[in-house]
Structures are given as structure tokens and as C-alpha cells.
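A.B. asks: next input, structure requested:
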Amino acid sequence: MAMEYFDEKIVPILKRKLPGSDVSGRLMGSPPVPGPSAALTTMQLFSKQNPSRQEVTKLQQQVKTNGAGVTVLRREVSELRTKVQEQQKQLQDQDQKLLEQTQIIGEQSARLAELEHKLREVMESAVGDAAASGAGGEGPRKGEKGEGDQARQRWR
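C.D. replies: Down below sits the predicted model:
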């Protein structure tokens, strides 16, 4: 009577709480107790440890699928590495061009500064010459226009 109560009431509860238990309520891997259920337990243990052909086939298909996925990913990584190398080369080329253009700009700025300096000297000497000739009284009087001013007026 106690065994029937155990089998009917307690074993189902243990099965729900312990998913790795066998029919008698023992955990998988525990040594079987000699008796009528020992052979059944050994067979169940053997079947759980040795996967079926379907499981093996399924695992083989997963391995093939994963292998193909890895191959695709390796190819993509290789392509991405190639692109990175190309972009690094482009960056080096652009850096070189930037350096060359910066040097050219520096040279042009120096040349421009030199030309501005010469222009100031020419303007100062022209103003100095005009002031010297104006001091002698030969320049145009106030309100009168000189020949250069008249020529400039015509061109406007």
C-alpha cells in the first residue's frame, strides 16, 4: 500500500521537480537498486547517453550549416580587410597631397607678402615723388585736376 501511494502521488511530483529522474524517482546516473526496475533504468540511462540517429543527423546538419556560415564570414572579413587597406592607402595619398598643397600655399603666401611689400614701396615712392613735385609748386592747385587725374576720369 505504501509503495502504491509512493508511485501514484510522490513519483509524479518528483518527475515534475527533477527533470532528470527516471521512472522510480531516482536521479539519472545514480546507481540502480537491484530489483525489477533496474533493467529498465539501465536501458533508459543508455538511451539518454547515446543519441539517436536522428539527433546525430540533425547535429551533422547543424555542423555543416555552421561551417558554411563560418566560411561566408571568413570571406566577408577578408573583403573588409582589403577595403580597409585600400582606404588606408587613399588616406596616405590624400595626406601626401594635403602636405604638398600646404607647401604650395605657404610659398604663394610668401610670394604674395613679398609682392605686397614691393607694392607698398612703389606706392610710398610715388607718393614721395608727388609730394616732392607738389612742394615745388608745379602740381595742380586746389580744385584743379592734373593730367593724370583727367586721364583717369576719361577711363571711368
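
A.B. asks: please make it C-alpha for all contacts and neighbour counts, starting now.
C.D. replies: Fine.

A.B. asks: A helix includes R141, no?
C.D. replies: No - R141: not assigned to a helix; according to DSSP: H, G, I helix; E, B strand; the rest coil it is coil.

A.B. asks: SS state for the residue sitting furthest away from the middle of the chain?
C.D. replies: Going by Cα atoms, centre = their mean, the residue of the chain most distant from its centre is G137, 78.4 Å out. With three-state DSSP as the basis, G137 sits in coil.

A.B. asks: and for comparison, fold this next one:
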Amino acid sequence: MPCVGNSSNDMLQLINLPDVVLETILSNLTYDEIARNRTVCKQFDRTCKKLLNRGFNLMEKYHAQCLRAVKCQLPRRESERRSHPLARHCDILTAIETRISMLSMTFIKYVDLNLCCFIPGKVIDEIFRVLRLIRDAKTPPRAHEILQELRDISSMAMEHFDEKILPKLKHSICTSVVSHVGTYDLPNASLMISHHTNSGNITLAHGLSPEKLNQTFRKIQNRAKRNYISVMSVRSKINKLKLRLKRQGFQMRRQNIKIQEQGKKLREQDTLIAEMKKHLEEWEQKIGDLKAELSRSREETQKPDTIETCKRKHIDRLKSRESVRVQSKNLQAKKRKLIVERKSSTSPKDVQFKKFLSDLLDTEHMEDEIPSTSN
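C.D. replies: Below you'll find the predicted structure:
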């Protein structure tokens, strides 16, 4: 065994050392070696138990510190965490956290009752090894590779504790309870009865008479009855609390159903509000178009005088053309009348004048027909 001398003198010297010095010496060993040295003597067992429990607490604190440091450096989004360089560190630390919680559920309850210590020291060494590797390595191995040894030894430790050690602890707990109940409310805190199989007689210690013994047993029975009544009252209270919890659970389920219905109604209202907003936007667009048309029509109606003047000018032109045509018709009629009423003459001057008048009438007639066709 390490840390233990070969001669008996060295062993005595180690045992005679103060507890603080012995703890300092043993703390230089690994936790697996500390767990193995528990079998040396009672003093070693007491000191090693203290060191193992302290090591488990230190391991929990160190793991929590490492996990906190890694989570502070990780991004908040889950999608960004997967591609982060510290993603593998976080996975390994989370798996170690699960393993520590399983070990704690197995051992710590009995450690707190001072029935045993954290027995598997090799598990503490392995967890510290993995944590140091994660701290120093930038790209550690995958979780299933680096945690294979830890899973194996921790599972073996928990199975060994449940199968081999826990039944003995339960038996010791039962015997301690029985030993405490043995001196319950008896005179002088002890009652010694020895049975002699040969004579069949019963001898009572301290000179107790049967009457006192019967009174003592009656007191014990009365107290047991009172305890039974108190236990029954506590059970009735527990049953009432369970019934109240059931009612509360039923009310919570009803409230959850109502919340779901309200959420459904809220979603429907949201859809209706979205449709109404869509219709409002369409109406606003239509109103904007109408406003634009209205402003355009107002701009057009701001120039009524120019349009009316154009119309009047056109009407005046038509009237003037009509008056000119009427005057030309009257003049032509007069000329024709004059030609008809004029006496025929054979003189060359009269013939020339007649030809001039006929040509003039033909040209005027052509001018009258041209504007009429244009109209």
C-alpha cells in the first residue's frame, strides 16, 4: 500500500501523527489510493472518509465553474452554438453534470446521514482528469470517446453500492432504531429480563415487581395508542391534502383548457384584424385615387372662361361666314337679275362685259361651295 511504511514502527509513527498532518500527507495521493488506504486502520478510515467527501464537493464546484465559464463564451442562439469551437466542451460538461447528479442521488443521502462516505475515489480522479483535459485542449475528443471510462467505472460503482453496500446500511439503520427503542420509557432507563429455560422462572433486575412492570407496559401501551391516534390524524390530514391537490390539479387542467380556448380566440381575432387592416389599406388606396381624380377635375374646372371663349369665337366665326354667304347670295341674285333685265346688245363692249360678269359669277359660286363643304 502506498504511503504506509513496511515496518510496524513506521505505522505507529503515522498513526500517532495529528489528524491535520495525516490529512496533509494523504491529500498528496490520488483519490483512488485514498479509498484503498481506508482498510489500514480506523484512524486512516476516518481521515480518508473526510478526504473523499471533500474531494467530491471540490469536484462538483470545479465542474460548475468550468461549465459556467464555457457557457459565458457560447452565443445565445442554438444554431450558432452548434458551429462554435466550444460546442464540444459544452456537450462533455453537460454529460459530466448528468453523471454527477446520478452519483449524488446514489451516495449523498447516506453521506449526509454519516453512514458512509463517497466510496469510489477512482470516479473523482477520472472526472478531474476529463475536466483538466477540457480546460487545456482547444479541440477535445468527442463526448462518447472521452467519457467512456467515466461511464463504465461510475456505473460499476453505483451497481456495487446498490447490490452490496446498501443492504448492509439498511440493516444497520434498522438495528440502530431497535436499539434506541429498547430503552423506551422504562425505569432507570433499562430493564433486564433473563429467561431460564431449565426452571421456567423469570428474574427481574433491580428488584422490579410484576405490578410495576405491568404499570410500565400499560404506560407504553397508552403512549402507543396516543401515537397511533396522532399517526391516524396525520394520515387523515395527508389524505385531505391529497384531495385538495387533486382538486387543484383538476382546476389547473380546466384553466389550461380555458387558456387554450382563449389562445385560439386570440388567434382568430388576429386573423380578423389582419383582414380588416388589409381592407382598410385597399380603401385608403381607393380614396387616394379618388382624391387624385378630384384634384385633377378641380384643376380642369379652374379654366372655364377659356373654353367658353373658344366656343364663342367658333360660333362667331360660323355666324360671320353665314352672313358673308348670305350677302354673296343676295349680290349674285341682284347680278343675275341685272343681267336678265339688261337688253341684249351686239356691240363688242357689251359682249365683253357679259362674259366678265359670267366669269365673276362662276368664281363666286365656286367660293360659296367650298366653305359649305368645309362646314
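
A.B. asks: before we move on, back to that, what about the equivalent of the residue farthest from the centre of structure 1 over in structure 2, distance to L290 of structure 2?
C.D. replies: Mapped onto structure 2 by TM-score structural alignment, G137 of structure 1 lines up with R298. From R298 of structure 2 over to L290 of structure 2 the distance is 12 Å, taken as Cα to Cα, to the nearest Å.

A.B. asks: in which helix or strand would I find the residue most central in space within structure 1?
C.D. replies: Nearest to the mean C-alpha position of structure 1, by Cα atoms, centre = their mean, lies V84 at 10.2 Å. Using DSSP states H and E, V84 of structure 1 falls within helix 53-135.

A.B. asks: with structure 2 overlaid, report how far that helix is off on average.
C.D. replies: For helix 53-135 of structure 1, the mean distance to aligned residues of structure 2 following superposition is 0.7 Å (mean Cα distance after the TM-score superposition for structure 1).

A.B. asks: and what about T203 of structure 2, helix, strand or coil?
C.D. replies: strand.

A.B. asks: contacts only, for it.
C.D. replies: Contacts for T203 of structure 2 were tallied using Cα atoms under 8 Å, 6 or more residues apart in numbering; they are I193, S194, H195.

A.B. asks: and the second one, that one's in a strand?
C.D. replies: Yes - under three-state DSSP, S194 of structure 2 sits within a strand.

A.B. asks: neighbours around it, how many?
C.D. replies: 11 (other Cα atoms under 10 Å).

A.B. asks: cool, and the first one?
C.D. replies: Here the neighbour count serves as a burial measure; for I193 of structure 2 (other Cα under 10 Å) it reads 10.

A.B. asks: list the contacts of it.
C.D. replies: I193 of structure 2 touches I202, T203, L204, A205, counting by Cα under 8 Å, 6+ apart.

A.B. asks: measure it to I220 of structure 2 for me?
C.D. replies: From I193 of structure 2 over to I220 of structure 2 (counting by Cα to Cα), the distance is 17 Å.

A.B. asks: repeat that for the second one.
C.D. replies: Using Cα to Cα, S194 of structure 2 is found at 21 Å from I220 of structure 2.

A.B. asks: same check, this time on the last one
C.D. replies: When Cα to Cα is the yardstick, H195 of structure 2 and I220 of structure 2 sit 22 Å from each other.
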